[in-house]
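**Student:** Build me a structure from this.
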Amino acid sequence: MSMRSRPVATRSRLYVVLGMLGLASSALVVRAVDLQVVRKDFYQEQGDARYLRDLSIPVSRGTIFDRNGEPLAVSTPVDSIWANPPEVLEHADRIPELAKAAGLDEEALKQKLVERSDKEFIYLKRHLNPDDAQAILKLDIPGVASQREFKRYYPSGEVFGHVLGYTNIDDRGQEGLELAFDDWLAGKPGVKRVIRDRKGHEVENVELVREAQAGRDLTLSIDRRIQYLAYRELKAALAEHHATSGSMVILDVPSGEILAMVNQPSFNPNARTNVDPSYRRNRAVTDVVEPGSTMKAFTISAALETGKWKIHTPVDTRPGTYTLYGHTISDVHNKGLIDVTGVITYSSNVGAAKIAATMTRDHMYDVFHRFGFGEVTGSGFPGESPGYLPVAKAWGPVEQATLAYGYGLNATPLQVAQGYATLANDGRLHSPTFVKGAQNPERAVVDPQIAANLRAMLETVIVSPTGGGAIKARVTNYRVAGKTGTARTAVGGGYQKKYTSLFAGMIPASHPRLVGVVVIREPQGAFYGSLVAAPVFGRVMDGAVRLLDVPPDDVQNWYAGSPESARRIQAPRQAPDGADEMSGTDDGVPIE
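**Tutor:** Below is the predicted model of the structure:
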């Protein structure tokens, strides 16, 4: 009996084991169906809510300083609120609360979330101060979180707007030096790998993928104090003369560094919206003008270089007009028999044209081009214009004559400043630079003696009691050399009865440290450079030389109209009869 019962027990146990295995297999199948089919969406969401992410580590943009270490552009930390649209829509009842806290339109927010419901990340509000961001986060709305970013701030507002430019909301340079030095300033964001929970909070830092590299600082050549002076005086001049726009550039002669560059109208780079695009143009480097009589300094430089002309070689400008191939060139008054220096002193168009006629067009072009006309200055400013200097083979006799007194070519205020700085620096040209202490080699343009002669000639414009009338460019206790210019505005093959007023000068004339160029476009009423642009130069330089502790060079002899000061510069020869029309005045008002 016992021997027959054993097989039965063995089969029973085998059935039990098989049954248990079957049940286990069925359970696994049921569980798999539950996970893969019935509850797939739930577990997919849970998996998506907690997983590895590579996150960017934001970096602060480098600070921009003026030459004395004053901050001009700084980055401040801000928070940006973002959302996971599907998760927020799951709690749609809280959208009104979120819209109110973020200052958003409720319907617009709902529409935005619905339209991007297939996304996991959208910005709701960017660049909030930390307190405002925390007020939104305290609502604890599912799917809403914050992210650290940086916002650019410009302490000086529109005073530096054109030079600095601005950054966009992603902190990338868009215009000005912010754009020119974007790679230097921006740095490189880092990357870290983290685990984030379903609310977007970082649960664990897994590893640092790439270390962040903060943006590098930049020290400019600009002097904030002088920039403010130039900005204030230029703005006042535009208001006084009801002009449409204006520019001023100040260069440091020994280095070529740009100490100030201002334009009007201007804009505030802290406000990115509702700004007229024309207000954002840095007209000192992007807009061109016909330089008018300021060009005569370079014409005379070319003449002296030929050896045919000396500073006192006679030039007959009688009767005040010069007809060339049916084209009449005129002076405001008959200057009579003068000399080469007198062409500068009395700003004679006739004299400049007659001197130009004795030179080859190739030589004149070469000298103008050497001074930097017709090509960008090399400042590196985005959008800088090269101006326009027609090639020599395109010059006819009339074109050569008009080029001699500043018509038929275009130049930016910075190009004119570069040319005058070259004369001030003994004929050696430095490319203008915005960076303090930058490597800036010089190149010889004209003989130092020619440059010295031109400086002496340009000083007669300021000190001569019967000269070019730029007495308003004078600075107490300092000798000034410079040239006025008044050019009619060119349009479509002709000229309007609108003018551009210019003054280009250097101080102190005995050993120039600063060069300044003032350009004021379309002043109303008085329009001569001596009345409109020269006073701006005088007022700005009066402050600039003192801020920079430039030693005065005319303490003993200076006062308005000082005969001693005038005699220090040998007077240009005048017409034998000493006619009144040579005085360069019209009813006592200085003209050019």
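
**Student:** When you work out contacts or count neighbours from here on, use the C-alpha atoms and nothing else.
**Tutor:** Will do.

**Student:** Report the contact partners of the residue lying closest to Gly165 once chain neighbours are set aside.
**Tutor:** Distance criterion C-alpha to C-alpha, 6 or more residues apart in numbering; nearest residue to Gly165, sequence neighbours excluded, is Gly176 at 4.0 Å. By C-alpha atoms under 8 Å, 6 or more residues apart in numbering, the residues touching Gly176 are His162, Val163, Leu164, Gly165, Tyr166, Phe381, Pro382.

**Student:** quick one: Gly176 and Phe267, what's the gap?
**Tutor:** Noted for Gly176: a distance of 13 Å to Phe267, by C-alpha to C-alpha, to the nearest Å.

**Student:** Pull up the overlap in contacts between these two.
**Tutor:** Common neighbours of Gly176 and Phe267 (criterion: C-alpha under 8 Å, 6+ apart): His162.

**Student:** what's near enough to touch the residue nearest the centre of the chain?
**Tutor:** Central residue of the chain (C-alpha atoms, centre = their mean): Val163, 3.0 Å from the mean position. Contacts for Val163 (C-alpha under 8 Å, 6+ apart) come out as Gly176, Leu177, Met261, Val262, Asn282.

**Student:** Can you report how many residues neighbour the residue lying closest to the last one once chain neighbours are set aside?
**Tutor:** Once flanking residues are discounted, Asn282 sits nearest to His162: 5.1 Å by C-alpha to C-alpha, 6+ apart. One way to gauge burial is a neighbour count; for His162, by other C-alpha atoms under 10 Å, it gives 26.

**Student:** dump the residue contacts of His162.
**Tutor:** By C-alpha under 8 Å, 6+ apart, the residues touching His162 are Gly176, Val262, Asn263, Ser266, Phe267, Arg280, Arg281, Asn282.

**Student:** To compare against the first, here's the next sequence to fold:
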Amino acid sequence: MKKSMKKRMSKDFKAINTHNIPKFTLLIYIILGVFFGFIILNFINLMIFKSIDDSDLQKLGEEKFTRSITLDSNRGQILDRHGEILASDMEAYRIAVIVDENYPNHLTDKKKMSKELSKVMSMSEKEITKMIDEGIKNDRFQVEFGTKGRNVSYKNRKQLESKELDGLTFIPEIKRFYPNGVFASHIIGFSEPNEDGRLVGSLGIEREYNEALDGEPGYSNYTQDIWSYVVPGTLETESAVDGMDVELTLDSNIQLYLEESLDEMQEYFEPEELFAFVADAKTGEILGAGQRPSFNPDTREGFGNSWLNVLYEYQFEPGSTFKVFGLAAAIEEGQYNPNQYYESGSRDVMDTTIYDWETEGWGTITYNEGMQYSSNTLMMDLQDRVGADKMLDYYKKFGFGETTESEFSTEAKGQIVWENELQQKTSSFGQTLSVTPIQMIQGMTALLNEGMMKKPYIVKSVTDPNTNKTVYEGKETNVRQVISKEAAEKTVDEMNTLVAGSMDRNSMYALDDYGVTGKSGTAQIYDPEIGGYISEPYQFITSFIGYAPKEDPRVIVYYGIKRASKNKSDTWDYGVSLGFNPLMERTLKYLEVTDSTEGSDAEEVKVEDYTGKKIERVANLTNDSLNVIYSGEGDTIKDHYPKNATLLKNETIYVKTDGELTMPDMRGLSKREVITLLDFLGIKASLKGEGYVKSQSIAPNTVLGKKSSLTIQLDSNDPNN
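**Tutor:** You can find the predicted model right below:
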């Protein structure tokens, strides 16, 4: 049976294999074989080479599912010497209006849009409508409004959003914020977004310290799945590193006085140029710096009027202010006797007659009288006595002809022209050669610091906010000993006669409360177009470099004006005193500088320890010899400051009595006085602004509770004036 079955199956199998297969079936087999063979070959290729048709699949996968996000860093702040913000980052917005009707949120009410946008942008409704119409005509998706549609504040954004304007959108961006407007603008500078949207310094400290301010952006890399979830284990993050903070030596209050002074001088004279600089006479720190024309880095108003940083880059012939350095050289060489006589008027040099500003001269006068008159012939005589080559060496020792190696890479070095006798002689009174204001200030520090020249500086510190570590600290630096201590003292003695001295010259610079002196200058201006000096009346650079107090100089102010177009004759009659005087006086009072000459004659008040005594029994508190600030309801002295000290008449003493602590009247006190008083009383307060107390949130004589909240508003104007 089994054998028969096996034989039968064998026959059937042979019958099948010998049966003819249809052609189309064979074709299907062939196609399927080729297809599967292709798949197998590509699979092998994929496993080995990971690519198909020269495409890297791994790369394609990474591009599709790998994400990388840049984490922006904050640009460092620029601060004044007290930590007040001069430049910082803030979020702003750029306005765009979507006009594509295929987009769900598109413009529907053009008139309403134009009306509302005109309220926050410097554009009229008509201008806005025109730009929108152009966008629609050119089939744009959205319309933007250039610089006028940028830097929109958060407040204005909320205002516009409340109007529910279809099609309005806000694009966030980082804006550099300059809260003070025209305020040491050429020193601070400005920064602008580059093509990648990062802020880059374009001028001033913003540019010079761009690398430190910039910081480093971070990143976040990860892989996501097809549902956009982060694949576990793929997240890689590097935090952004914020830029460093740069603190300047500028004092915002002094800078405010300076800017106000320049504004007043600009309005009165309408000159071609103005400048004013304030420096610490002891250390060389720049406390204030300003110029006109200037610009507002926040609004861009005034951009392009002048990019020149006058303090460091302006090269000009200084005129008679330069004479003090020739005077110092002559004194050092023993060639200046204030009582020696000479003939004033004129001198012939290389076929050229050089005159004093008073062409007839003043006859035979003493050297000191010649200095007070600012005699050109005196300076030429002194150069002859010292020797031209030796005088040139002194000019170089004072730093002229070279930079001060400041924080600004664009600093100019001026030029000493010394090829012939005529150039040498005219240089003696500040013509022919060129200087920069920072060189003049540096040279003056040598005269005021016993012959030791101080390097001016404007960067106080650079701090890393990520670690709170100071990576750079500006400090007082001695450049070199230019002249001896004895020669410097004699030079200062001579300079102290130049304002309201025996000849009563330059008395317009005298102040009531401080002894001020310095050197004035009226420099001719060279015009390359005419190949000579401008000869029109009053077309000069008029300047004054002065210091105060005379006996113990604390502050240097250098003030200058070029080519006034209004009230021209006043630059000859009054110089720059209309700007110099209030700036110097306000600065000295703000710094609470006491004039030693005034103090030597002033009445002294000896303060003992009055603790436990009745107020009525202490004469110094009741006879108006001191300015007394009281706190307390009682009449018995519980504490006072200072104790066991000597004060000058009308100086301030703080007294705490028994009974409930009361709020003293602080109006008119300076910021420093307020800080001292609050510390003495143990009161915490929020101080807003700089200068002098304008108002206080708690009225005087109010009993202070434990939770009293005190806010004190200060203002730059001295209410005691």
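
**Student:** Need the TM-score between these chains.
**Tutor:** After superposition, the two chains reach a TM-score (TM-score structural alignment, normalised by the length of the first structure) of 0.76; 519 aligned residues with a C-alpha RMSD of 4.3 Å.

**Student:** Among the contacts of His162 of the first structure, which lie within helices?
**Tutor:** Using DSSP state H, Gly176 are the members of the contacts of His162 of the first structure that sit in helices.

**Student:** Which of the contacts of His162 of the first structure fall within strands?
**Tutor:** The strands, defined by DSSP state E, take in Val262, Asn263 from the contacts of His162 of the first structure.

**Student:** Asn557 of the first structure: which of the contacts of His162 of the first structure is nearest?
**Tutor:** Checking the contacts of His162 of the first structure against Asn557 of the first structure by C-alpha to C-alpha gives Val262 as the nearest, at 32.9 Å.

**Student:** What lines up with the closest one in the second structure?
**Tutor:** Counting by TM-score structural alignment, Val262 of the first structure lines up with Gly290 in the second structure.

**Student:** Correct me if wrong: that match contacts Gly189.
**Tutor:** No - in this structure Gly290 of the second structure lies outside contact range of Gly189 using C-alpha atoms under 8 Å: 12.0 Å.

**Student:** and these two? which has more neighbours close in?
**Tutor:** Taking other C-alpha under 10 Å, Gly290 of the second structure and Gly189 do not tie; Gly290 has more neighbours (27 against 23).

**Student:** so what's the more buried one up against?
**Tutor:** Going by C-alpha under 8 Å, 6+ apart, Gly290 of the second structure touches Phe183, Ala184, Ser185, His186, Gln255, Leu258, Glu259, Leu262, Phe275, Ala276, Phe277.

**Student:** Could you do Glu305 of the first structure as well?
**Tutor:** By C-alpha under 8 Å, 6+ apart, the contact set of Glu305 of the first structure is Val446, Asp447, Ile450.

**Student:** Pretty sure the first one sits against Arg428.
**Tutor:** In this case it means Val446 of the first structure. Yes - with contact defined as C-alpha under 8 Å, Val446 of the first structure reaches Arg428; the gap is 7.2 Å.

**Student:** The residue nearest to the centre of the first structure -> the second structure?
**Tutor:** Superposed on the second structure with TM-score structural alignment, Val163 of the first structure falls opposite Ile187.

**Student:** Can you verify that match is assigned to a strand?
**Tutor:** No - counting by DSSP: H, G, I helix; E, B strand; the rest coil, Ile187 of the second structure is not found in a strand; it is helix.

**Student:** Would you mind measuring from it to Ile545 of the second structure?
**Tutor:** Separation of Ile187 of the second structure from Ile545 of the second structure (C-alpha to C-alpha): 20 Å.

**Student:** Kindly report the same for Phe65 of the second structure.
**Tutor:** Taking C-alpha to C-alpha as the measure, Phe65 of the second structure and Ile545 of the second structure are separated by 68 Å.

**Student:** These two - which one has more neighbours?
**Tutor:** Per other C-alpha under 10 Å, whichever of Phe65 of the second structure and Ile545 has more neighbours is Ile545, with 24 against 17.

**Student:** Count the residues that sit near the nearest residue to that one once chain neighbours are set aside.
**Tutor:** With C-alpha to C-alpha, 6+ apart as the criterion, Ile545 of the second structure has its nearest non-adjacent residue at 4.3 Å, and that residue is Tyr558. The number of residues packed near Tyr558 of the second structure is 26, by other C-alpha under 10 Å.

**Student:** what's the counterpart of Tyr558 of the second structure in the first structure?
**Tutor:** For Tyr558 of the second structure, the aligned residue in the first structure is Val517 (criterion: TM-score structural alignment).

**Student:** Helix or strand: which one has its match?
**Tutor:** Per DSSP states H and E: Val517 of the first structure is located in strand 514-521.

**Student:** how far apart are that strand and its match in the second structure?
**Tutor:** Its matched residues in the second structure lie on average 0.7 Å from strand 514-521 of the first structure after superposition (mean C-alpha distance after the TM-score superposition for the first structure).

**Student:** And for that strand, what's in contact with it?
**Tutor:** 238, 243-253, 413-414, 416-417, 420-421, 424, 499-508, 532-534, 536-537.

**Student:** So for the strand or helix carrying Ala504 of the first structure, what gets flagged as buried?
**Tutor:** For Ala504 of the first structure, the host element (DSSP H and E) is strand 494-507. In terms of neighbour count (16 or more other C-alpha atoms under 10 Å), strand 494-507 of the first structure has its buried residues at Tyr499, Thr500, Ser501, Leu502, Phe503, Ala504, Gly505, Met506, Ile507.

**Student:** Also stretch 95-114 of the first structure?
**Tutor:** Neighbour counts using 16+ other C-alpha under 10 Å place Ile95, Pro96, Leu98, Ala99, Ala102, Glu106, Leu109, Lys110, Leu113 of stretch 95-114 of the first structure among the buried residues.
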